[in-house]
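S.K.: have a look at this prediction, sequence included:
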Amino acid sequence: MRVVALGGLGEIGRNMTVFEFGGKLVIVDCGVLFPEEHQPGIDVILPDFTSIRDRLDDVVALVLTHGHEDHIGGVPYLLRERRDIPVVGSKLTLAFVKAKMKEHNINPRLVQVKEGTSKGFGPFNLEFFAVNHSIPDGLAVAIKTSAGTVLHTGDFKMDQFPMDARITDLAGFARLGVEGVDLFLTDSTNAEVPGFTISEEDLAPAIDTVFRTSQRKIVVSSFASHVHRIQQVMDAAHRHGRKVAFVGRSMVRNMGIARELGYLNVPRGILIDFKAAQKMPDKKVVLICTGSQGEPMAALARIANHDHEIEVGDGDTVLLASSLIPGNESAIYRLINDLTRLGANVVHKGNAKVHVSGHASAGELAYCYNVVKPRNVMPVHGEYRHLIANGDIAIKTGVNPDQVIIGEDGVAVDLQNGKAVISGKVQAGYVFVDGQTVGGATEESLEDRRRLAEEGLITILAIVDPDTAKLAEDPEFFVRGFVHEPDDFTPAVQAVERALGSLPRNHSVEQVESLIESTVERWMQRTYRRKPLITAIVVDA
């Protein structure tokens, strides 16, 4: 059996792993990675499907471990390329996927499964186990073939007192361990965190304190899929006599699905629409929205920028009830500062116990290794340091260091005769979604955007004699986002004239434009130590 990681190794997001056996493929998860500040204009980042694109007919199932965007966000883009791939998952996960597919006009072929069951797809037999996470209905999956058994945990933790009373199936893990696990793919996100992740129920006192002490409106920001946290907020609102309104399309949609399927228990009469909430006294209202990661177009950032119907001021409370995703630190702290400047009391993970991770800490991972007793281990879902830390835990529990595989995106691992070895690497670069364009943006185009943002733009209009390659008159410099005036570029004209003298007799307009751009760019670096984006337009004299 071959295992190829197309995402999720060396990053928090873009999770996608391909399993190959007997000429057929099973894919586990197909998520997105959210862009960082150095990737301007990008909406999301997809796994690279290049290595499987000509083999999509061999895919017998796409298995989704749970409904977070970093695991399901890429599904519409994969199904665009083959619409009838069976999409396998739990009830809530598939409900989120189905709603997402409507936006893409795709009617997916959904196969609902539940923990404690097995189902065959081609040469693969898949067995599903309940795992506890920060979203209901998470599943681990055992992938069984005659070449061996692989256990993929998905995202999980070992909360012994979860809100939905659905604990991680350690008994199932242990039973599988007795049968023999040849390769264990484990969540690495919290591998550096000692001990055990605290229980969701431990957050109730801090959330209750927010409601007890707030005198005006409360705005809660969370992931649109965090059903457990929204349940805690609604319960607190009910106890303190407040009405709740959801704000934002994704929040309204997802909580509507969770309520309809019975995953969200809404006390009678507590839920109102946003327009009704606007007419109520502030002390009677809780508004639940997205934007806890500082996303510029989400509701909370728009509130902070006075670009939303919701206004936040003195005496209001903003509760950020979510984790801090690596890479979003600057945006989140900027958001906290902006809301505080408006007079709001901002309660967040840094100053109150209002969020707990959905991922297993080091103690839980060690426990799982001791229960499963895998022959080979491949840490997944984490930055490189997380993978290393997870691998070290496996070694401490007795796994042979030679059988702990630390890979990065694109790594191919072959499992044969009970041993897993790295066999090669496939293309697994970033695929950028820019508006309606998939894959059009490149690192080169992003570099141009960064230069535009940081250094400005200079456009040079030059009238050139095509026969002599001499300037008919001094070129014009049009400057945007650069502090110097066009007159400051007079010395650059001399450099351009000298450079044009080196052109061959049979030159093209493109050669002239390229030479002018490179000459002015070198002059800018020498003179101003700046590298603006330079574009030359040559007109035939």
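M.R.: Received, thanks. Numbering: from 1, shown residues only.
S.K.: CA only for contacts and neighbour counts going forward, please
M.R.: Noted.
S.K.: can you show me the helices along the stretch 351-500 of the chain?
M.R.: For the stretch 351-500 of the chain, the helices defined by DSSP state H, counting those that start in this stretch occupy 362-372, 384-396, 443-455, 490-500.
S.K.: which one of the ones you listed lies nearest to Ile27?
M.R.: When these are compared by C-alpha to C-alpha, helix 384-396 sits nearest Ile27, at 20.9 Å.
S.K.: that closest one relative to helix 362-372, how many degrees between them?
M.R.: Computed by axes from the mean of the first three to the mean of the last three C-alpha atoms, to 10 degrees, the angle separating helix 384-396 from helix 362-372 equals 50 degrees.
S.K.: tell me which residues of helix 384-396 are tucked away?
M.R.: Along helix 384-396, these residues count as buried under the neighbour rule (16 or more other C-alpha atoms under 10 Å): 384, 386-395.
S.K.: elements contacting it?
M.R.: Contacts defined by 3 or more C-alpha pairs under 8 Å, 6 or more residues apart in numbering; DSSP states H and E place helix 384-396 against helix 362-372, strand 376-380.
S.K.: most tightly surrounded among those?
M.R.: Of all the helices and strands packed on helix 384-396, strand 376-380 has the most neighbours on average by mean count of other C-alpha atoms under 10 Å, namely a mean of 28.
S.K.: now that strand: how far from the chain's centre is it?
M.R.: Strand 376-380 has its average C-alpha position 21 Å from the chain's average C-alpha position, going by C-alpha atoms, centre = their mean, to the nearest Å.
S.K.: what's in contact with that strand?
M.R.: Contact with strand 376-380 is made by 8-9, 182-188, 387-388, 390-391, 394, 399-400, 403-407, 419-420, as judged by C-alpha atoms under 8 Å, 6 or more residues apart in numbering.
S.K.: thinking again about what came up before, in CSV: the buried residues of helix 384-396, plus distance to Lys243.
M.R.: Output for the buried residues of helix 384-396, formatted as CSV (distance: C-alpha to C-alpha, whole Å):
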residue, distance to Lys243
Tyr384, 44
His386, 41
Leu387, 44
Ile388, 46
Ala389, 44
Asn390, 44
Gly391, 47
Asp392, 48
Ile393, 46
Ala394, 48
Ile395, 51
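S.K.: what's the closest of those residues to Thr290?
M.R.: Distance to Thr290, by C-alpha to C-alpha, is smallest for His386 among these, at 27.4 Å.
S.K.: picking up where we left off before, any chance of the helices of the stretch 351-500 of the chain in a markdown table, with distance to Ser250 too?
M.R.: Shown next, in a markdown table, are these (distance: least, C-alpha to C-alpha, whole Å):
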| stretch | distance to Ser250 |
| --- | --- |
| helix 362-372 | 32 |
| helix 384-396 | 30 |
| helix 443-455 | 28 |
| helix 490-500 | 53 |
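S.K.: this is the comparison structure:
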Amino acid sequence: MRPLENIIIQFMENDKIRGSRQSQEKESSALDRFITQIMQDGSDKELVLASKQPPKKQNHSRKPKNKSPRLRVIPLGGLEEVGKNSMVFEYGDDIIAIDMGFQFPEEDMFGIDYIIPDITYLEERQRRIRGIIITHGHLDHIGGLAYVLPRLGFPPVYGTKLTLGLIKKQLSEHGILKQSDLREIKSSDCLKLGHFQAKFFRVNHSIPDCVGVHLTSPVGSIVHTGDFKFDETPADDVPAETDKMRAIGNKTGFDRVDVLFSDSTNALKPGRTVSEKIIGESLDKVISETEGRIIIASFSSLIGRIQQILNSAQKHDRVVALSGRSMENNVDIARDLGYLKVPRGLIRPIKEVSKLAPNKVLIITTGSQGEAMSALTRMSIGDHKNVKIQKGDTVVLSAHPIIGNERAVAAVINNLCKLGANIVNNDIMDIHTSGHGKQDDLEQMLRLIRPKNLAPIHGNLYMRTAHSKLGKKVGLGDQNLFLFEGNGNVMEID
């Protein structure tokens, strides 16, 4: 394992943001173009979407010039990729950020371990940062904190209990936990952050303790969904707080939500995302019917999935071993905080289970995405110290390949087959579901929040375009649908 100080970070430069020192540099003709879209819903508020390089002294307001501040919204990441999610909200002298994630590099980005948002705009204004709100504990929402916090003077970080538990582990590994200011929130809390007020509502995702954010300012309000789906039977959580969402949507006049910033990851997929309970039933069927050793590869953050696997293993008289550093860490954190219930003796060290009969063993491992140094990849090439694949083993891939990982996953599957393993994946039965809502989930969010305007986030342009069409379905006009060009664009609410 490489020491953390040797990890290379690529600070991807976003499109230039108006007001930063880069905006004074000469840009190419493509960046010199200025596009504005003014959208008005009949109220006294106006939204202006500005591109990278607005000409100086150009006023796009339909009203007489007003010296009062606008609410500015600046996405730093998550609009040109799936990952490194982060958005900045600014009013007057107050700035808050929602999420600060990282992204894994593409295959051709040699020597790069992680990509984080360009935070130049925040660095130049760090004394005005009132806090960073984290919606949940996935790396594409928390992974950048360890690299960003020292550069921003360690502003307060707000998150739920499990989210902070995962953040603490990350910051501890980087040696900056003591300097960090972590503040726990509940979905019932209300935060006063300068001129901003932040309230929360519980959402379902693929990890417990997720929240959406209702943010109000003197000139308007927004809702940021975070990652979400609607699951009436979640494995590790309680259903989303739809009553709170409906109450937000019932507001009228000035208090009505101006813009909904909503997760677009699954906007291309029709229907509703399958409940985690269905996945648990499918996994239980596999475990009950398999005679040999079982190896289940999944994401280490799927706490509810892991709980269901543990329950089935105990039910069918198998002991469990964990493989992969992140799997071991997340299980320890979730168990210590009460999010995982593990009977005594059920989880054994992986060195011990190799001595047991194969039909008494179940291994939960990382590597579902074919990562080069992951536990499952090492098993597939015979390089794992404690697990040697043999004929009769059943490998269950309880995850969908993330876009860009398909070839790596296929290579791992081929190698496992060569070693004699049986493969079970989602093509055979429902053993994985997404934590992101499909079209019916996204439409439900729109109908609950009833925003004046929709600005899809979390995804490439084609995903966000598909999401915007759902806005039309619920009655929003073209003038009420915002598609950011990309990271670094500026939206202003007047």
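M.R.: Arrived safely. Small disclaimer: the values here were computed from a predicted structure and weren't measured.
S.K.: can you calculate the TM-score here?
M.R.: Overlay of the two chains. TM-score (TM-score structural alignment, normalised by the length of structure 2): 0.82; 416 aligned residues with a C-alpha RMSD of 1.2 Å.
S.K.: dump the helices and strands packed on helix 384-396 of structure 1 into a markdown table; add distance to Ile52 of structure 1 as well.
M.R.: Below are these laid out as a markdown table (distance: least, C-alpha to C-alpha, whole Å):
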| stretch | distance to Ile52 of structure 1 |
| --- | --- |
| helix 362-372 | 31 |
| strand 376-380 | 20 |
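S.K.: ok, which of the ones you listed comes nearest Val88 of structure 1?
M.R.: strand 376-380 (20.5 Å).
S.K.: which part of structure 2 matches that closest one?
M.R.: Aligned using TM-score structural alignment, strand 376-380 of structure 1 spans residues 453-457 in structure 2.
S.K.: for stretch 270-287 of structure 1, same thing?
M.R.: Mapping stretch 270-287 of structure 1 onto structure 2 (TM-score structural alignment) gives residues 346-363.
S.K.: please apply the same query to stretch 121-129 of structure 1.
M.R.: Using TM-score structural alignment, stretch 121-129 of structure 1 corresponds to residues 193-201 of structure 2.
S.K.: now stretch 28-40 of structure 1
M.R.: Using TM-score structural alignment, stretch 28-40 of structure 1 lines up with residues 98-110 of structure 2.
S.K.: give me the contacts around that stretch.
M.R.: With C-alpha under 8 Å, 6+ apart as the test, stretch 98-110 of structure 2 has contacts from 82-88, 112-117, 132-135, 139-145, 404.
S.K.: give me the subset of the residues you listed that lies in helices.
M.R.: 139-142, 145 (DSSP state H).
S.K.: so Asp273 of structure 1 touches Phe246, yeah?
M.R.: Yes. Using C-alpha atoms under 8 Å, Asp273 of structure 1 is in contact with Phe246, at 7.1 Å.
S.K.: more crowded one of these two?
M.R.: Ranked by neighbour count (other C-alpha atoms under 10 Å), Asp273 of structure 1 and Phe246 place Phe246 first, with 23 against 14.
S.K.: the more buried one -> structure 2?
M.R.: Per TM-score structural alignment, Phe246 of structure 1 is aligned with Leu322.
S.K.: which parts of the stretch 151-300 of structure 2 are strands?
M.R.: Along the stretch 151-300 of structure 2, the stretches classed as strands by DSSP state E, counting those that start in this stretch are 157-159, 182-184, 190-193, 196-203, 210-217, 220-224, 259-263, 294-297.
S.K.: need those strands in TSV (columns: mean neighbour count).
M.R.: Listed next are the strands of the stretch 151-300 of structure 2 as TSV, based on neighbours: other C-alpha atoms under 10 Å:
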stretch	mean neighbour count
strand 157-159	24
strand 182-184	16
strand 190-193	13
strand 196-203	21
strand 210-217	23
strand 220-224	23
strand 259-263	24
strand 294-297	24
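S.K.: which position in structure 2 pairs with Val356 of structure 1?
M.R.: By TM-score structural alignment, Val356 of structure 1 lines up with Thr433 in structure 2.
S.K.: Ser262 of structure 2 versus that match, what's the distance?
M.R.: To Ser262 of structure 2, Thr433 of structure 2 is 20 Å away according to C-alpha to C-alpha, to the nearest Å.
S.K.: which residues in the stretch 1-150 of structure 2 form strands?
M.R.: With strands called from DSSP E, counting those that start in this stretch, the stretch 1-150 of structure 2 shows them at 9-11, 36-39, 47-50, 71-77, 86-91, 94-98, 114-116, 129-133.
S.K.: among the ones you listed, which is nearest Gly338 of structure 2?
M.R.: Across those, closest to Gly338 of structure 2 is strand 129-133 (C-alpha to C-alpha), at 22.6 Å.
S.K.: relative to strand 86-91, how tilted is that closest one?
M.R.: Relative orientation of strand 129-133 of structure 2 versus strand 86-91 (the same axes, to 10 degrees): 140 degrees.
S.K.: how far apart are strand 129-133 of structure 2 and its match in structure 1?
M.R.: Superposed on structure 1, strand 129-133 of structure 2 shows a mean distance to its aligned partners of 0.7 Å (mean C-alpha distance after the TM-score superposition for structure 1).
S.K.: show me what that strand is packed against.
M.R.: strand 94-98, strand 157-159.
S.K.: aligned to Ser380 of structure 2, what sits in structure 1?
M.R.: Under the alignment (TM-score structural alignment), Ser380 of structure 2 pairs with Ala304 of structure 1.
S.K.: no no, Ile222 of structure 2
M.R.: Using TM-score structural alignment, Ile222 of structure 2 pairs with Val150 in structure 1.
S.K.: same check, this time on Leu76 of structure 2
M.R.: Superposed on structure 1 with TM-score structural alignment, Leu76 of structure 2 falls opposite Leu6.
S.K.: same thing with Ile389 of structure 2?
M.R.: Aligned by TM-score structural alignment, Ile389 of structure 2 pairs with Val312 of structure 1.
S.K.: got it, and Ile402 of structure 2?
M.R.: By TM-score structural alignment, Ile402 of structure 2 lines up with Ile325.
S.K.: that match and Tyr367 of structure 1, how far apart?
M.R.: According to C-alpha to C-alpha, Ile325 of structure 1 and Tyr367 of structure 1 sit 26 Å apart.
S.K.: sorry, back to before: I'd say the match of Ile389 of structure 2 and Leu342 touch.
M.R.: Yes. The criterion here is C-alpha under 8 Å, and Val312 of structure 1 meets it with Leu342 at 6.6 Å.
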